[in-house]
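**Q** coordinates only, sequence not included:
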């Protein structure tokens, strides 16, 4: 029921080309790529904020080992 085959994909592509036109599709794809690149860098920045690096001149925190 939820399977998308080749005929359905072709219909979707034709509808997109008709709605947006062939001239706008490269610009739309470029904008989408830029947006995804920005989103990816922001997500990476969030992960980096979780584990801050020690500042210069400060010793790194000692690892705690279980006894």
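**A** Perfect, I can see it now. Everything quoted here is computed from the prediction, not taken from an experiment.
**Q** all contacts plus neighbour counts: C-alpha atoms, from now on.
**A** Will do.
**Q** Okay, helices next: where are they in this structure?
**A** For the chain, applying DSSP state H gives helices covering 6-20, 25-50.
**Q** Just give me how far the last one sits from the chain centre.
**A** Spelled out, that is helix 25-50. Relative to its parent chain, helix 25-50 has a centroid offset of 5 Å by Cα atoms, centre = their mean, to the nearest Å.
**Q** what does the first one give?
**A** Shown here is helix 6-20, whose average C-alpha point lies 24 Å from the average C-alpha point of the whole chain (Cα atoms, centre = their mean).
**Q** then this one, side by side with the first:
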């Protein structure tokens, strides 16, 4: 989406923002945008970490299931 804007488009957006909000409000708006972006990245990182943790637990459970079934098979062969 943003890749199709280009440099002239960004300059036009900044000029329009300057006209609408004025030079005194732009730093405040920039800080708010930066904080929002940081919170979004943090939330995304937390979600992916939880997903990775869940996948790791599933793999460990699968390995335990395989080792239990292998042990049961070995006991059946011995008896």
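**A** Sure, I can see it. As the structure is a prediction and not an experimental result, all values here were calculated from the model.
**Q** Superpose the two chains and report the TM-score.
**A** Put the two chains on top of each other and the TM-score (TM-score structural alignment, normalised by the length of the first structure) is 0.61; 55 aligned residues with a Cα RMSD of 2.8 Å.
**Q** coming back round to it: could you dump the helices of the first structure to a markdown table with distance to residue 64 of the first structure and mean neighbour count?
**A** As requested, the helices of the first structure are exported to a markdown table (distance: least, Cα to Cα, whole Å; neighbours: other Cα atoms under 10 Å):
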| stretch | distance to residue 64 of the first structure | mean neighbour count |
| --- | --- | --- |
| helix 6-20 | 55 | 11 |
| helix 25-50 | 19 | 11 |
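**Q** will you turn the ones you listed into CSV that also has distance to residue 62 of the first structure?
**A** Output for the helices of the first structure, formatted as CSV (distance: least, Cα to Cα, whole Å):
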stretch, distance to residue 62 of the first structure
helix 6-20, 55
helix 25-50, 18
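**Q** Quick one: closest of the ones you listed to residue 61 of the first structure.
**A** helix 25-50 (15.2 Å; Cα to Cα).
**Q** Onto which residues of the second structure does that closest one map?
**A** Aligned by TM-score structural alignment, helix 25-50 of the first structure falls on residues 26-51 of the second structure.
**Q** Show me what stretch 5-13 of the second structure is in contact with.
**A** Counting contacts by Cα atoms under 8 Å, 6 or more residues apart in numbering, no residue outside stretch 5-13 of the second structure touches it.
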